[in-house]
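>>> please find the sequence and the predicted model below.
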Amino acid sequence: MRDFNATRKAGTETGEAPPDAIFTGPLAYMHNLVSTAQLKILLERKADLVLVNVLDRPEFAQEHIPGSINIPVAEIERIAPQLIKSSDLIVVYCRTSRCRASAVAADKLSTIGYDNVMRYSAGIRGWKAADLPVEGLYTDTRRAA
């Protein structure tokens, strides 16, 4: 998956968006962050939430937080309305706290009318660093490098 921070820097430095950029502007919305402990509690309580991994499908297949669905950030505006009700609590996540895809996805969801959007900014690596389980082809729960 492409580094969204690098894309943004490239667009900002030249004043133009790179031709393959998915997102180039500033984020319009600020989203509440959910911690690893908070997300774990929400999942244990089987809270009414939709947990969305916004990475590409191959990355999702490799590993993801149990119970999450996959909607790649590039497709979120098209696919989310088919799978998620506007009243749902949505928690989006990506790879790490340095990955910008979850922030972009949260912003896109808010733009198309979703009001209950939160970000799990620690991502899959933060989840694994807390020794929590993952699903997928690669299910080693040791700390991610």
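Good, I have the coordinates. This is a predicted model, so every value here is computed, not measured.
>>> going by C-alpha atoms from here, please, whenever you check contacts or count neighbours.
OK.
>>> report the contact partners of the residue nearest the centre of the chain.
Nearest to the geometric centre of the chain sits residue 93, at 2.7 Å (Cα atoms, centre = their mean). The neighbours of residue 93, taking Cα atoms under 8 Å, 6 or more residues apart in numbering as the test, are 51-54, 101-102, 119-124.
>>> put this next to the previous one:
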Amino acid sequence: MADKEISYADLKALLGKSQSLLVVDVRSKEEVDRGHITGSIHIPVDTVESALALDPEEFKTKYGVTKPPLDAPELVFHCQMGRRGGVATDKAHDLGFLKARNYAGGFKEWSEKEGR
């Protein structure tokens, strides 16, 4: 479904203006250590479900950011190429985060467009 995805241009625009945007990097720690989208938080894909099930206080303690509400309009997952981000987005939808989206271009596209 297209509405479950966000483009590079849309994500870039949100990063510039949105206070409530939460970008979740679901790649492995090794991948994240090689580079990441500024401002993103790291929740590996296999822990997304348990992370989103934490109560808000635990979530904030663990990830350093406020847990998004179920109706968060700007919750974006991404991985390297799009597949794991899609898996994470589906998990979020299953948990009731109905507006969660996947940045399908992933960090691969991001780093190409950002020139790093």
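Sure thing, it's come through. The model shown is predicted, which means the values in this text are computed figures rather than measured ones.
>>> and the TM-score between these chains?
TM-score of the superposed chains, computed with TM-score structural alignment, normalised by the length of the second structure, equals 0.79; 102 aligned residues with a Cα RMSD of 1.6 Å.
>>> which ones among the contacts of residue 93 of the first structure map onto helices?
Using DSSP state H, 101-102, 123-124 are the members of these that sit in helices.
>>> can I assume residue 15 of the second structure is in contact with residue 22?
No: using Cα atoms under 8 Å, residue 15 of the second structure is not in contact with residue 22, being 9.1 Å away.
>>> who's more crowded, the two?
Applying other Cα atoms under 10 Å to residue 15 of the second structure and residue 22 shows that residue 22 carries more neighbours, namely 23 against 18.
>>> how many neighbours does the one in the first structure that sits across from residue 33 of the second structure in the alignment have?
The equivalent of residue 33 of the second structure in the first structure is residue 61 (alignment by TM-score structural alignment). A total of 14 residues lie near residue 61 of the first structure under the criterion other Cα under 10 Å.
>>> which parts of the first structure are strands?
32-33, 49-53, 69-70, 89-93, 117-120 (DSSP state E).
>>> distance to residue 5 of the first structure added to these, as CSV?
Listed next are the strands of the first structure as CSV, based on distance: least, Cα to Cα, whole Å:
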stretch, distance to residue 5 of the first structure
strand 32-33, 19
strand 49-53, 18
strand 69-70, 21
strand 89-93, 16
strand 117-120, 17
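>>> identify, from the ones in helices among the contacts of residue 93 of the first structure, the entry nearest to residue 30 of the first structure.
Nearest to residue 30 of the first structure among those is residue 102, at 12.0 Å by Cα to Cα.
>>> give me the nearest residue to that closest one, chain neighbours excluded.
residue 93 (5.0 Å; Cα to Cα, 6 or more residues apart in numbering).
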